[in-house]
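S.K.: Could you look at this predicted model? Sequence included:
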Amino acid sequence: MDNDDELNNIRKRKLEEMQRNAQQGEMGDENRKQIEQEEARRQQILRQILSTEARERLSTLKLVRPDLVSNVENQLIQLAGMGRINRVIGDEELKGILSRLIGSKRETRIERR
């Protein structure tokens, strides 16, 4: 009978562990969905306030300077939320914003020949 009790305890612990893992997996799915929804909301706002060229510039720049792009996007979304952006921002205006944020750092360009 002792072996049966021990076997039942092992089964019980294993079942509890599997239930905990399943719950953690569900919570991970919920967090992932929430993050995806937030990103979709951000992209929707950016589509409303940035021209296609400006969005392309940000996505290209994100490969090199994700921190800078995240900062710019956050500021633009915040300004749009406060109603301070009432028109579409074009590529040239975005370049001006980026140059002001980057400051007087020397621009490096690599060109194909």
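M.R.: Sure thing, it's come through.
S.K.: hey, let's count contacts and neighbours off CA atoms from now on
M.R.: OK.
S.K.: Please compute how far whichever helix or strand residue 4 is part of lies from its chain's middle.
M.R.: Using DSSP states H and E, residue 4 maps to helix 2-49. Taking CA atoms, centre = their mean, to the nearest Å, one finds the center of helix 2-49 at 20 Å from the center of the full chain.
S.K.: let's bring in a second one:
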Amino acid sequence: MDIEEIRRKKMLELQKKLAEEEEKQKALLEAELQKRALIKRILTAEARERLERIRMARPEFAEAIELQLIQLAQLGRLPIPLTDEQFKALLEKIAAAKKKKSEIKIIRK
């Protein structure tokens, strides 16, 4: 009787964990779909192609760019749709700012 009770409780715990994981996956998928829809509205087709090429080479950088694009668009600081030329100029600004931040100077005395 005790073993059956333990098994039943364990099964309920496993089912609960599985349901929670499924919910998390569903929420992540929904968020990703919303992000894709926003990016589709923000960028022209050529600019989206450029972003996808960046994603292939540097996925983390592409994620950061997407988040920045969405934030800038929500603040109204981007022309919508953003053309490929405008997107390239924005990428250059981001790269220059990142390079400036990552520069380390060592001064010896």
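M.R.: The structure has been received and is ready for your questions. The structure displayed is predicted, hence computed values, not measured ones.
S.K.: tm score of chain vs chain?
M.R.: The TM-score (TM-score structural alignment, normalised by the length of the second structure) is 0.82; 98 aligned residues with a CA RMSD of 1.6 Å.
S.K.: who does the helix holding residue 4 of the first structure touch, helix- and strand-wise?
M.R.: Judged by 3 or more CA pairs under 8 Å, 6 or more residues apart in numbering; DSSP states H and E, helix 2-49 of the first structure is in contact with helix 66-81.
S.K.: Now do the same contact list for the residue nearest the centre of the second structure.
M.R.: The residue lying closest to the centre of the second structure (CA atoms, centre = their mean) is residue 63, at 3.9 Å. Contacts for residue 63 of the second structure (CA atoms under 8 Å, 6 or more residues apart in numbering) come out as residue 55.
S.K.: on that earlier part again, what stretch of the second structure lies opposite the following helix or strand past the helix holding residue 4 of the first structure in the alignment?
M.R.: Using DSSP H and E, the helix or strand that directly follows helix 2-49 of the first structure along the chain is helix 52-64. Mapped onto the second structure using TM-score structural alignment, helix 52-64 of the first structure spans residues 45-57.
S.K.: same question, stretch 21-34 of the first structure
M.R.: With TM-score structural alignment applied, stretch 21-34 of the first structure matches the range 14-27 in the second structure.
S.K.: And the matching stretch, what's buried?
M.R.: Judged by neighbour count using 16 or more other CA atoms under 10 Å, stretch 14-27 of the second structure contains no buried positions.
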